[in-house]
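Trainee: What shape does this take:
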Amino acid sequence: MKSSRQDLGKGSVPKLVLGLAVPAMIAQFVNVLYSLIDRVYIGNIPGVGDLALAGVGVCGPIVTLLSSFGTLVGLGGSILMAIRMGEGNNATARKVLANCFLMLVGLSALLTAGFLICREPLLRCFGASDATFPYADTYLTIYTAGTFFALMAVGLNYFITCQGYSTVGMAAVLIGAVANIILDPVFIFALNMGVAGAAAATVLSQFLSCAFTAWFLFCKPPIRIGLCRPDFPLMFRVAGMGFPPFLILATDSIILIAMNAVLQYYGGPEQGDALIACATIVQSCMALITGPMLGISSGTQAILSYNYGACRSDRVRQAARCVLRMCLGFTVIMFVVFQLLAGQIVRIFTSDASLLELSAWGLRVFTLGIIPLAVQYARVDGLTALARTRTSLALSLFRKAGFVLLTLALPAFFGARAAFYAEPLADVISACVSGTVFVLVFEPQLARREFHAAEQLFRED
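Mentor: Now for the predicted structure:
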């Protein structure tokens, strides 16, 4: 297979950002299609579509949490590896990749066992009713059995992109997504497997993506997967670097859990399942915004990290500006699309008139703050790329804590539907805070890096 590699330390920064961001956007968009396509087909299962959709929606937090562990290792390790590559220290870069591979293997085994054992109380806690539990239990059991493939496909892909092979990283995700699109209708409808077929198709698709990703990293790039003894201090550092983006994804699960529980509680027996089905549709559509935007902000982190390691502050500044502009441009377009076409978009999930009307309203509300959200993504991931993990972690926690508090508080005063306003309110507030913090710490961080590099060079002389 022929693959082009981009040199992160040379050439036009805007072209580099575009070259990494566009494939990463596409990869993340396609990655979102895994759950989106499942939910589209599940929502259209004759007779039980709405209940099955609500059941799979209850599984959403666990599915998100499982994949976020791949991001914890992959994004944290790839940032550290890119910095070492920028320093010209390829030996340590190889050691980082080898230890991250071991981390993914160990985490997949622990998570598979843990979630299979605890799935019933977790699903009940997360909002599964007697009517939706059978669908949720079936989907989660099969999906969790394929955790190894999911974590490897997500985690290892970052190490392809950070070496400049953005199109290969995109191809790895496309392989799985195309397979899922083909297999879903076959398993769900042709083989009459229903929800079990959706989960089986997803696991098989993730296996194909995982196999391609592992093959490439074992055989092709300059920094390949190798065997080594576990370096636990290095593993802890990788986890520390990857914790802020992991927290962003993992706390999405907490928000989904809180929202499902709140909607079930305040909606009651009459509206609870319908509101959860609505939230499932809305959150699936929202992922079409946050997924690609994460592709822009995280997919371009390698440029910031590499040039930060090489003490090229001018290129770091230019890349940070380009990333923010891309995020803002993308969210402006998506805001217009979702506000104008909400009814047509949710129609692909359901034909039920009342659920369609409710979901269109929920989607318009949920996306009111997506333009400010671009600032949050670009600035938090930018600070993570510069190894400011504590700062980015604090900003992530601030947004997620506000989101959860608003999700819990608003329905208590204004009814169950008010939970949908938590997203735009949290997005606007956190964007203001993150933008301000970034302005205050960005330049001092670059100055410190240049000072320490000059000091080290002086000592060597």
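Trainee: contacts and neighbour counts: CA atoms only from here.
Mentor: Noted.
Trainee: Skip ahead from the host helix or strand of Ile182 and say which helix or strand is next.
Mentor: Secondary structure assigned from DSSP states H and E places Ile182 in helix 166-185. Of the helices and strands lying after helix 166-185 in sequence (DSSP H and E), the nearest is helix 195-219.
Trainee: so after the one helix or strand Gly295 maps to, what's the next helix or strand?
Mentor: In this structure, Gly295 sits in helix 232-299 according to DSSP H and E. Downstream of helix 232-299, the next assigned helix or strand under DSSP H and E is helix 301-309.
Trainee: list the helices and strands that following helix packs on?
Mentor: helix 49-86, helix 313-346, helix 370-385 (3 or more C-alpha pairs under 8 Å, 6 or more residues apart in numbering; DSSP states H and E).
Trainee: one more to line up against the first:
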Amino acid sequence: MMVKPKRAYFAPDDLNDPALTRLIFRLGMPAVAGLSINAVHHTINMVFVGMIGSHEIAAITVVLPILMMVGAIGEGLGVGVATAVGRALGAGDPQRASITASMLVMLAIPLGLVLTVAILLFKRELLILFGASEAILPLAEHYLAIVAFSVTLTMLQILSDFIAISEGNTRFSMWTLMGCFALNIVLDPIMIFWFDFGLAGAAVATIISQIAALGAYFIYFRRRIGTLHVAARFMALRIDVLKPVLLIGLPVTLTSMLSSISFAVLFTFAGFYRGDDGIAGVGIAMRVLTLGMLPIVGLSLGGQAVLSFAWGANNSRRLLGASGTLLVLTSAFAVIYGLVAILLRYPVAAIFTNDVEIADIAAQTLALTHIPFVFFGARQILLVLLQAQGRARLAGFISVAQNGYFLLPLLFILPHWFEFEGVLASLFLAPALTALMSLGILVVILRQLRDNSSSNPITSFNSIASERVS
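Mentor: Below you'll find the model as predicted:
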């Protein structure tokens, strides 16, 4: 049997492959694995920090929201560049795709440096804002002062991941993340305990791992293993290229930041009405919910490359087929996962706690949050379909709905009338309203695509491109 060459294994998949389901699985499953690896990475990192002491855990916890906001900026730019690159490749314009990718890599460096300076200048104020007490403030400041220097590395790594995914190479992204994760796990005990750096050792281990990951991407782009050519000669600032990236990416960043704010408010109200038990119970349910979202988000990330490519190629039949396949796959998983979480809510809650009161709150929250979760797949596919089409305003409107203009107002209204039950009602109503709105819009868009597909397989999309970003 002939061994597949390494270059062929890491080469991008053919985004025009007629076997749509197989292609989506090939692209989506490595993305799912990458997201899962990242989640496990943070968990194990926390375990090593926990071996130092409770104050160190508290310090890294209050730093986390700041790092999440940095990640939100990177994620927004990543989604924006991925959709723009996919459309350019589908339109048969690899040079524009390379210019887009190269320009965003160039911009990530000054942006990361500005964020680093801002964090260093205002680190104490930021940490106090996110709840650092006097006891943990010195530890948190020291840790944040070190990880602030990794902001540029974080931005570059996120962008590189999305660029590789956009050209159909989720495998390289997955293996790079796995290598980064493995190196970080090896370095954590060495830096923390052997060199006796303590909490600072965890930060140094993360930075070294990021440098290694970026080294892998440097080789990937330098040797042109993929389709794109990320090079200095393509790095001139072009507003016509940057505009569609920002219009798609900014709502994604805003959504992530709103999610952080919403969860802060959620846990504040849960703690106000039910104390630490309320925070713990709701926290367990949200952790289980997030775990269920990972496969759907991963599949949609892989599928987004196919959708963007089909839109760029003006192939409405393929766009419709890929959307339908993604909708079936993600909805089937959402329904199965949601029903299992609802039916087994008490055994699931018992996995996380032996406290009867906390388990009861967790079980109740699990049921209420996983009823609307069965529609999460449809909402996610609508979002990536709109992003692939460049319909920035509508994508942004859907993106910020659940944790923005639905959840936050509900949290400020319902608990005032119904106390803790109002908190739970907000967690049910926000995704339920988002699901209803998303389903209505998705039906309209799929009908438009079906009409175009039946009348002309290769169409200009004039009837649905009024919001397309040029």
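Trainee: before we move on, back to that, present the helices and strands packed on helix 301-309 of structure 1 as JSON lines; the columns should include mean neighbour count and distance to Gly295 of structure 1.
Mentor: Conversion of those to JSON lines gives the following (neighbours: other C-alpha atoms under 10 Å; distance: least, C-alpha to C-alpha, whole Å):
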{"stretch": "helix 49-86", "mean neighbour count": "27", "distance to Gly295 of structure 1": "11"}
{"stretch": "helix 313-346", "mean neighbour count": "18", "distance to Gly295 of structure 1": "10"}
{"stretch": "helix 370-385", "mean neighbour count": "26", "distance to Gly295 of structure 1": "10"}
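Trainee: Tell me which of these sits nearest to Pro221 of structure 1.
Mentor: Evaluated over these, closeness to Pro221 of structure 1 peaks at helix 49-86, with 12.9 Å, by C-alpha to C-alpha.
Trainee: one step back: from the contact counts, what lies against the helix holding Gly295 of structure 1?
Mentor: Using 3+ C-alpha pairs under 8 Å, 6+ apart, helix 232-299 of structure 1 is in contact with helix 13-43, helix 49-86, helix 90-125, helix 313-346, helix 353-366, helix 370-385, helix 389-414.
Trainee: what's the mean distance for the third one versus structure 2?
Mentor: I take that to be helix 90-125 of structure 1. Its aligned residues in structure 2 lie a mean 1.7 Å from helix 90-125 of structure 1 after superposition (mean C-alpha distance after the TM-score superposition for structure 1).
Trainee: Report the buried residues of that helix.
Mentor: Under the neighbour-count criterion of 16 or more other C-alpha atoms under 10 Å, helix 90-125 of structure 1 has 90, 93-104, 107-108, 111-112, 115-116, 119-120, 122-124 buried.
Trainee: what's the matching range in structure 2 for it?
Mentor: The aligned range for helix 90-125 of structure 1 in structure 2 is 94-129, by TM-score structural alignment.
Trainee: Verify the stated contact: Tyr266 of structure 1 with Phe414.
Mentor: No. If you go by C-alpha atoms under 8 Å, Tyr266 of structure 1 and Phe414 don't touch, sitting 10.3 Å apart.
Trainee: which of those two has more neighbours?
Mentor: Neighbours per residue (other C-alpha atoms under 10 Å) separate Tyr266 of structure 1 from Phe414, with Tyr266 holding more: 16 against 10.
Trainee: Geometric centre of structure 2: which residue is closest?
Mentor: The residue lying closest to the centre of structure 2 (C-alpha atoms, centre = their mean) is Glu75, at 6.4 Å.
Trainee: Mind telling me what it corresponds to in structure 1?
Mentor: If you follow Glu75 of structure 2 across to structure 1 using TM-score structural alignment, you land on Thr71.
Trainee: Report the separation between that match and Leu104 of structure 1.
Mentor: According to C-alpha to C-alpha, to the nearest Å, Thr71 of structure 1 and Leu104 of structure 1 sit 10 Å apart.
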